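Asks: The sequence and its predicted three-dimensional model are supplied below.
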Amino acid sequence: MFSEGPARNGDVALPPQPDATDRKLLRELQRDSQRSVQVLGECVGLSPSACHRRIKVLEESGYIIGYRAELDAILLGFGMQFFIEVELNSQSETALDAFEAAVQDIPEVLECHLMAGQADYILRVVCRDHEDFEHLHRRLSARLPGVARIHSNMSIRRVKARTGLPI
């Protein structure tokens, strides 16, 4: 199942690394997690009960952190996507914490990444149209604490999207 011995990262004990069968199972779950354990087991050469046990261990070890449905943004009316670079007035821990707490309350912000480089944060946001983006931009400027500069880039189209990890 898992390779022997937990790995160490500084003082943090990491869970044991998945073996080859576990990695196959993780790839199959990333591809389609709605298949039955019988079908998944057949894909990776396990009985349904062994497949179920391995999935439970992978979940309990933290390798599987959730299951979700991927929705079509355009069909749901979110035809515009932007990547917004944000620079803050200060990079103190207090300023970063305040910004990160405030961004949690903006539903159009799908992702927020703390960056190393030119911008302090990059946000991925969706909007219905230009007017919706203008309102969002004003809210970001007004509601997010410590913002010094916002630079927005509109996505013309998605060239590649991958939700799974290359395991």
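Replies: In hand now; what should we look at?
Asks: Only C-alpha atoms from now on, for both contacts and neighbour counts.
Replies: Fine.
Asks: Helix, strand, or coil at E111?
Replies: strand (DSSP: H, G, I helix; E, B strand; the rest coil).
Asks: From L40, how far out is it?
Replies: As judged by CA to CA, to the nearest Å, E111 and L40 stand 30 Å apart.
Asks: for A142, same thing?
Replies: Counting by CA to CA, the separation of A142 from L40 is 49 Å.
Asks: try this one side by side with the last:
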Amino acid sequence: MDAIDRAILRELQKDGRISNQDLADRVGLSPSPCLRRVKTLEASGVIAGYRADLSAKALGLPITVFVELGLDRHTNETTKLVEDSIRAIANVLECHVLAGDADYLLKIAIGSLEEYESLIRSEIRSIPSVASVRTSFAYANVKEHAPLPVGTSGRRK
């Protein structure tokens, strides 16, 4: 991947609906080679897909909750059951496996505290082997959906 590929990736992260002509203009290529590079980046898996960025608040999901789950068992069968159960819960936006005190960290979008209580009682606590649930509510968002740093060590200059 060279500097032009990295420029393409930065531009696509800013605007995934940009036309090929505009993208080519921004990165200093003609349209045909630009499109070839985009197709190559897609085929190689660097570009994993395109999606619309929706407003949770506009969809009636104004509350963001982070939930740490602890398990009482860690067998392959248990973790598969837990992870399959979590994948099936629509309000769970992200699920990360952790090293440390908790086993999983969930990011949940929800409409109200009452809906959150219901979700915990009926869906999260009903997952076999979930031994602990620790909740943190986000009251502000400082940075969300940031583009991945392309061609850096993770630091922005």
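Replies: Now that the structure is in, tell me what you want to look at. Just so we're clear, the structure is a prediction, and the values are computed from it rather than from any experiment.
Asks: So after superposing, what's the score?
Replies: Once the chains are laid over each other, their TM-score by TM-score structural alignment, normalised by the length of the second structure reads 0.92; 149 aligned residues with a CA RMSD of 0.8 Å.
Asks: one step back: looking at E111 and L40 of the first structure, which is more packed in?
Replies: Between E111 of the first structure and L40, counted using other CA atoms under 10 Å, the more crowded position is L40 (23 against 13).
Asks: Give the equivalent position in the second structure for that one.
Replies: Mapped onto the second structure by TM-score structural alignment, L40 of the first structure lines up with L23.
Asks: now the farthest one out in the first structure, which residue is it?
Replies: Computed with CA atoms, centre = their mean, the maximum C-alpha offset from the centroid of the first structure is found at S47, amounting to 31.1 Å.
Asks: That one is in contact with V39, isn't it?
Replies: No - if you go by CA atoms under 8 Å, S47 of the first structure and V39 don't touch, sitting 9.4 Å apart.
Asks: K160 of the first structure belongs to a strand?
Replies: No - the assignment for K160 of the first structure is coil, going by three-state DSSP, so no strand is present there.
Asks: Count the neighbours of the equivalent of it over in the second structure for me.
Replies: Using TM-score structural alignment, the equivalent of K160 of the first structure in the second structure is K143. For K143 of the second structure, the neighbour count with other CA under 10 Å is 6.
Asks: Next: Q91 of the first structure.
Replies: Using other CA under 10 Å, Q91 of the first structure has 12 neighbouring residues.
Asks: Contacts only, for the nearest residue to it once chain neighbours are set aside.
Replies: Closest residue in space to Q91 of the first structure, ignoring its immediate chain neighbours: D120 at 7.9 Å, by CA to CA, 6 or more residues apart in numbering. Listed by CA atoms under 8 Å, 6 or more residues apart in numbering, the contact set of D120 of the first structure reads 85-88, 91, 114.
Asks: OK, contacts around V126 of the first structure?
Replies: Contact analysis of V126 of the first structure by CA under 8 Å, 6+ apart lists 78-82, 108-110.
Asks: can we see that at 10 Å?
Replies: V126 of the first structure makes contacts with 73-74, 77-83, 107-110, 132-133, 136, 154-155, as judged by CA atoms under 10 Å, 6 or more residues apart in numbering.
Asks: In stretch 138-153 of the second structure, which of the residues would be classed as buried?
Replies: Using 16 or more other CA atoms under 10 Å as the test for burial, stretch 138-153 of the second structure gives V150.
Asks: ugh, wrong one, stretch 72-80 of the first structure
Replies: Of all the residues in stretch 72-80 of the first structure, those buried under the rule 16+ other CA under 10 Å are 78, 80.
Asks: so that stretch matches what in the second structure?
Replies: Counting by TM-score structural alignment, stretch 72-80 of the first structure sits on residues 55-63 of the second structure.
Asks: So what's the gap between that stretch and the chain middle?
Replies: 16 Å (CA atoms, centre = their mean, to the nearest Å).
Asks: Can you give me the separation between the residue positioned nearest the centre of the first structure and A119 of the first structure?
Replies: Closest residue to the average C-alpha location of the first structure: E111 at 7.1 Å, with CA atoms, centre = their mean. E111 of the first structure is 15 Å from A119 of the first structure, where distance means CA to CA.
Asks: And the strands in the first structure, which stretches?
Replies: For the first structure, the strands defined by DSSP state E occupy 8-9, 12-13, 80-88, 109-114, 121-127, 147-155.
Asks: Pull out the buried residues from the last one.
Replies: By that I understand strand 147-155 of the first structure. Under the neighbour-count criterion of 16+ other CA under 10 Å, strand 147-155 of the first structure has 147, 150 buried.
Asks: tilt between it and strand 80-88?
Replies: Interaxial angle of strand 147-155 of the first structure relative to strand 80-88 (axes from the mean of the first three to the mean of the last three CA atoms, to 10 degrees): 160 degrees.
Asks: Having no further points to raise, I will conclude here.
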